[in-house]
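K.L.:
sharing a model that was predicted from the sequence below.
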Amino acid sequence: MKWSAGVLPLVTLMLLLIALNVGRQLFPREGPPAVLLAETDLIWIELGEGFARSGVYQFSDAQWWEGVISLTNLDCAGNYSGEIPDLVMPSAGIKLDLSCSDLNSLHISSAWMRAAKRMALGIPLHPDRMNLEDWQALPGIGPRLAERIEQDRQKNGDYGDFEALRRVSGIGPKRIDDWRGYF
């Protein structure tokens, strides 16, 4: 049998590719990182009314009240006693508004950031903490489906977890899989 001029380089190339593939399986390049990164306790908080510069900020949950209060432009912030309100605990994705009460004491209120902001920051969503506008931020949800989701929650109660959304007409396994990364 006579080999043509192109067969030998082709066989050599195929053997080289096979050896490369086997080598990658035997000796994977990924290993532990050169520098171990410590777990951080940073959380994203949106600062609203009462702040000199409203917007989304990152805080350490161990120091966050002191950091939040230092960003206010309110006269009553100096009357802050240093006690953390029971209802407002550090949690990624909350929005804080501060105001002065009639007695010139600091009043703190909280709500959840809009879903679009939480999604952009990689903060997981929870189906019981979303409103009509939040549902429409998810891909594939328009006004009608968002309304059905809200009506179902009003009629049948909170969802409890993400998988319970299947009970809504128009939400099947494919949509659940598409949205899984957001919850």
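P.N.:
Nice, thanks for sending it over.

K.L.:
could you use CA atoms for every contact and neighbour count after this?
P.N.:
Fine.

K.L.:
what's near enough to touch the residue positioned nearest the centre of the chain?
P.N.:
The chain has residue 123 as the residue nearest its centroid, 1.4 Å off, counting by C-alpha atoms, centre = their mean. Residues in contact with residue 123 (C-alpha atoms under 8 Å, 6 or more residues apart in numbering) are 92, 93, 182.

K.L.:
got another, please set it beside the one above:
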Amino acid sequence: MKTRTGHVVYLALALAVMTLPLLYKGHGTSPAEIPAVAFVRSGERPVSIIMITGVPERSGVYRIARGSTCQDVINMTLSHMPVTYLPTHIASRVLCDGDVVAIRKGNGEPYEISLGTLAVSQLMLLRISLDPNRMNVTDWEFLPGIGPELARRIVRDRQYNGDFSSFGELERVPGIGPKTLERIKEYFNAYNILK
């Protein structure tokens, strides 16, 4: 019995030692204690997953309300901070899953904002649906069962025959059959052309 109690005490101490540094650095605080940057808890309303970079203590992956614009995110991230002129087409752009809002500040200069997208490997890790019409050869190679030659064929087919109007239409590419589609289907599940 003493051995079991010793193990429990040892595990409790180990857990405390691992948790304390996280709490000290702010990583173990609850979402209510962290200044929220366009953060929406899942289940409350539809959300998009985006990444913000370049802002100390606020950079990271966020769930934002679907329909939020780049200007909305900037206002929440950089409230009361000077931002260089932001063209209307960027400020009013509705952010989608996988978008990246990169914020840079020069020495004593206002913040500069640029938009980008996450790499396919990051999208896959975050379980964000891939768009087969925006992927390049390297992107396709991340998927199971898709090698360099098949990836080139997929991109070449899309260039000559146009975008894929449905997920099943990938079968028009020589080398892709029902088994390959089944293997990669999970990465395209939320994509609006998946049929």
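P.N.:
Cool, the structure landed. Bear in mind the structure is a predicted one, so any value in this text is a computation, not a measurement.

K.L.:
as a markdown table, the contacts of residue 123 of structure 1 with neighbour count, distance to residue 26 of structure 1 and secondary structure would be great.
P.N.:
A markdown table is the format used below for these (neighbours: other C-alpha atoms under 10 Å; distance: C-alpha to C-alpha, whole Å; DSSP: H, G, I helix; E, B strand; the rest coil):
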| residue | neighbour count | distance to residue 26 of structure 1 | secondary structure |
| --- | --- | --- | --- |
| 92 | 21 | 41 | coil |
| 93 | 24 | 43 | coil |
| 182 | 16 | 35 | helix |
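
K.L.:
which of these are also in contact in structure 2?
P.N.:
Conservation of the contacts of residue 123 of structure 1 in structure 2, assessed by both residues aligned by TM-score structural alignment, their matches' C-alpha atoms under 8 Å: retained contacts are 92, 93, 182.

K.L.:
ok so residue 44 of structure 1 is a strand residue?
P.N.:
Yes: counting by DSSP: H, G, I helix; E, B strand; the rest coil, residue 44 of structure 1 is located in a strand.

K.L.:
alignment lookup: it to structure 2.
P.N.:
Aligned by TM-score structural alignment, residue 44 of structure 1 pairs with residue 49 of structure 2.

K.L.:
swap in residue 124 of structure 1?
P.N.:
Under TM-score structural alignment, residue 124 of structure 1 pairs with residue 129 in structure 2.

K.L.:
what is the neighbour count of that match?
P.N.:
Residues within reach of residue 129 of structure 2, counting by other C-alpha atoms under 10 Å, total 19.

K.L.:
what about it, distance to residue 122 of structure 2?
P.N.:
Distance of residue 129 of structure 2 to residue 122 of structure 2, given as C-alpha to C-alpha, to the nearest Å: 11 Å.

K.L.:
same check, this time on residue 89 of structure 2
P.N.:
Residue 89 of structure 2 is 26 Å from residue 122 of structure 2, by C-alpha to C-alpha.

K.L.:
who's more crowded, those two?
P.N.:
Using other C-alpha under 10 Å as the criterion, residue 89 of structure 2 and residue 122 rank with residue 122 on top: 12 against 9.

K.L.:
which residues of structure 2 fall in strands?
P.N.:
Ranges of strands within structure 2 are 47-53, 60-65, 99-105, 111-117, based on DSSP state E.
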